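**Student:** Sequence first, predicted coordinates after that:
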Amino acid sequence: MTDSTTPTTDHALKAKHRAMWALGDYPAVADTVIPTLGARLVAATGVQTGDRVLDIAAGSGNASIPAALAGGDVTAGDLTPELFEVGRRHAAAAGARLDWTQTDAEALPFDTGAFDTVLSCVGIMFAPHHQAAADELVRVTRPGGRIGLLAWTPTGFIGEMFATMKPYAPPPPPGAQPPPLWGDETHVHGLLGDRVRDIDTRTETVRVDAFGTAAEFRDFFKQNYGPTVAVYASLTDTPDRAAALDRDLDDLARRYDLGRGTMDWEYLLLTARRS
């Protein structure tokens, strides 16, 4: 039993989101593009031995595994359990022990104050209803407990990628908010409100050098990144629009190219304590 007060879940919407993230190969994206970001978040949040840690929207364990290696008693939760198989292999290879459980960020199955540390690395930002997800994040953090969030910014590469894909994508469901808003400091402060203290926010970048050309980036994301796979799937009957999206994503990657395909992708890192 839990004492969650989250509103009734839209099961059809959540099923759609689960299916989207099961498309392609998100673990390959995490391993290729952001292998260091989970450890960066864990270090900033200060996970210690014995801490009860929840990683919301954990995916294949990009932050969960470093948190476990830091000594945390970690629960890795995600709406898409299809991602756990790779996560378990990675954890075993690293010698990390943690629990994997299917969870909805907007309706967490845990008691109020159940965790010493709650974190999310480019994960909770994709829950469609931001306030509901933020309320649950705060609810399950004990008073004085630590919160750590890492999210792509609206003005950085991934934020621009979502803006680039938006004209080609089906309309979002009513009430859904754009994921990169979690990378806007004012927006996140509004979500958390006075329920947190000792807030520290900083904008940083991660160096991405896995793609030699714009086309390599575009093709990799078309094949492996769930949101991009889903947009292209919606364009199957309009090949001219799919070709236009190809060109727009190529142009985006070229604008960010620092040379030989190397790019810096911007994110917001926030840490705080539960009031």
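**Tutor:** Arrived safely, thanks for sending. Residues are numbered from 1 along each chain as shown.
**Student:** Please count neighbours and contacts with C-alpha atoms only from this point.
**Tutor:** Will do.
**Student:** distance between whichever strand or helix holds residue 218 and the chain's centre?
**Tutor:** For residue 218, the host element (DSSP states H and E) is helix 214-224. The chain centroid and the centroid of helix 214-224 are separated by 19 Å under C-alpha atoms, centre = their mean, to the nearest Å.
**Student:** which helices and strands sit right next to it?
**Tutor:** In terms of contacts (3 or more C-alpha pairs under 8 Å, 6 or more residues apart in numbering; DSSP states H and E), helix 214-224 is packed against helix 26-33, helix 226-233, helix 239-256.
**Student:** ok, second structure coming up, stack it against the first:
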Amino acid sequence: MFSLQGKTAVITGGGSGIGRAISELFGKQGATVHIIELNADAAMETVEQIYAAGGHATAHSCDVSDQQQIVDTYNKIGVIDILVNNAGIAHIGVADNTSEEDFTKIFNVNVKGVYNSLFAAIPLMQKQGKGVILNMSSIAAVVGITSRFAYSMSKGAVAAMSLSVARDYIDQNIRCNAISPARVHTPFVDGFIAKNYAGKEQEMFEKLSKSQPIGRMGKPEEIASMALYLCSDEAGFVTGVDYAVDGGFVKLNN
């Protein structure tokens, strides 16, 4: 089950965290993985891990907010069976202290970046008569998270785009779903805590972990496992759904 043998998968932001976990798992399951990543060194590290495990992967240094770069890169790849829109950046702030510059940056990467990949990949999927799209949203799209104004905006847009794409291309054998994780323990989280809570790292880690009813943060590999299911043939009857992989955050917090 869950074989991706013979399939070509494009994963944005595959150089670290959740994106790396998805890339490595997809490679293990037989997909030829193309990593779209602004950080070329990080992308190559993931490629090396995939090859070390016996898989096949290629790194593409590319800015998801630049439509022409994305279109040219995807056309060069040629065939895309699976697209995972994972690339994204975070931001801390409320409405009246979020600068226009920061708001625009979040929009360009987290919203326009997803749109650019959809714009470039869907025509290729239409040519082959099938395709699977998975977008990385967040619980911040549906739950009020303190000081995440711009980030929540961007993930709400991702969730809405996922539904729109699922509806518009359902008759063309193109499925589209989303995953909404809660807090996941990645190097980004460690860096965020170190930067904003110097001297209180362990205290804040425990506080953030316990905000999930299950009592801990998620693991990148757990998000990757859901991604594998949704992008596999076993999920052929699943489209237009946003899955919360959140340790009970959305439904059990009260």
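**Tutor:** Great, that's in hand. All values derive from a computational prediction rather than experimental measurement.
**Student:** re the thing from before, okay, the angle between the helix holding residue 218 of the first structure and helix 226-233?
**Tutor:** 90 degrees (axes from the mean of the first three to the mean of the last three C-alpha atoms, to 10 degrees).
**Student:** Would you indicate which residues of helix 214-224 of the first structure are buried?
**Tutor:** Neighbour counts using 16 or more other C-alpha atoms under 10 Å place 214-215, 217-218, 220-224 of helix 214-224 of the first structure among the buried residues.
**Student:** Tell me the one among these nearest to residue 152 of the first structure.
**Tutor:** residue 221 (16.0 Å; C-alpha to C-alpha).
**Student:** mind listing what the closest one touches?
**Tutor:** If a contact means C-alpha atoms under 8 Å, 6 or more residues apart in numbering, then residue 221 of the first structure has 29, 228-229 as its contacts.
**Student:** any idea which helix or strand comes after the helix ranked longest in the second structure?
**Tutor:** In the second structure, with assignment by DSSP state H, the single longest helix is helix 149-168. Heading C-terminal from helix 149-168 of the second structure, the first helix or strand you meet, by DSSP H and E, is strand 174-181.
**Student:** I'd like to know which elements that following strand is packed against.
**Tutor:** Short answer (3+ C-alpha pairs under 8 Å, 6+ apart): strand 174-181 of the second structure packs on strand 131-136, helix 149-168, helix 220-231, strand 242-245.
**Student:** So the residue of the second structure positioned farthest from its centre versus residue 89 of the second structure, what's the distance?
**Tutor:** The centre of the second structure is farthest from one residue, residue 199, which by C-alpha atoms, centre = their mean lies 30.8 Å away. Distance, residue 199 of the second structure to residue 89 of the second structure, by C-alpha to C-alpha, to the nearest Å: 25 Å.
**Student:** next one: residue 222 of the second structure
**Tutor:** From residue 222 of the second structure to residue 89 of the second structure the distance is 20 Å (C-alpha to C-alpha).
**Student:** hmm, back to that, redo the helices and strands packed on helix 214-224 of the first structure as JSON lines? Include distance to residue 121 of the first structure.
**Tutor:** Output for these, formatted as JSON lines (distance: least, C-alpha to C-alpha, whole Å):
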{"stretch": "helix 26-33", "distance to residue 121 of the first structure": "10"}
{"stretch": "helix 226-233", "distance to residue 121 of the first structure": "16"}
{"stretch": "helix 239-256", "distance to residue 121 of the first structure": "22"}
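**Student:** Of those, which is nearest residue 162 of the first structure?
**Tutor:** With respect to residue 162 of the first structure, and counting by C-alpha to C-alpha, the nearest of those is helix 226-233 at 8.7 Å.
**Student:** From the chain's centre, how far out is the closest one? Work that out for me.
**Tutor:** Worked out by C-alpha atoms, centre = their mean, helix 226-233 of the first structure lies 16 Å from the chain centre.
**Student:** next one: stretch 38-46 of the second structure
**Tutor:** Averaged C-alpha coordinates place stretch 38-46 of the second structure at 16 Å from its chain's average position (C-alpha atoms, centre = their mean).
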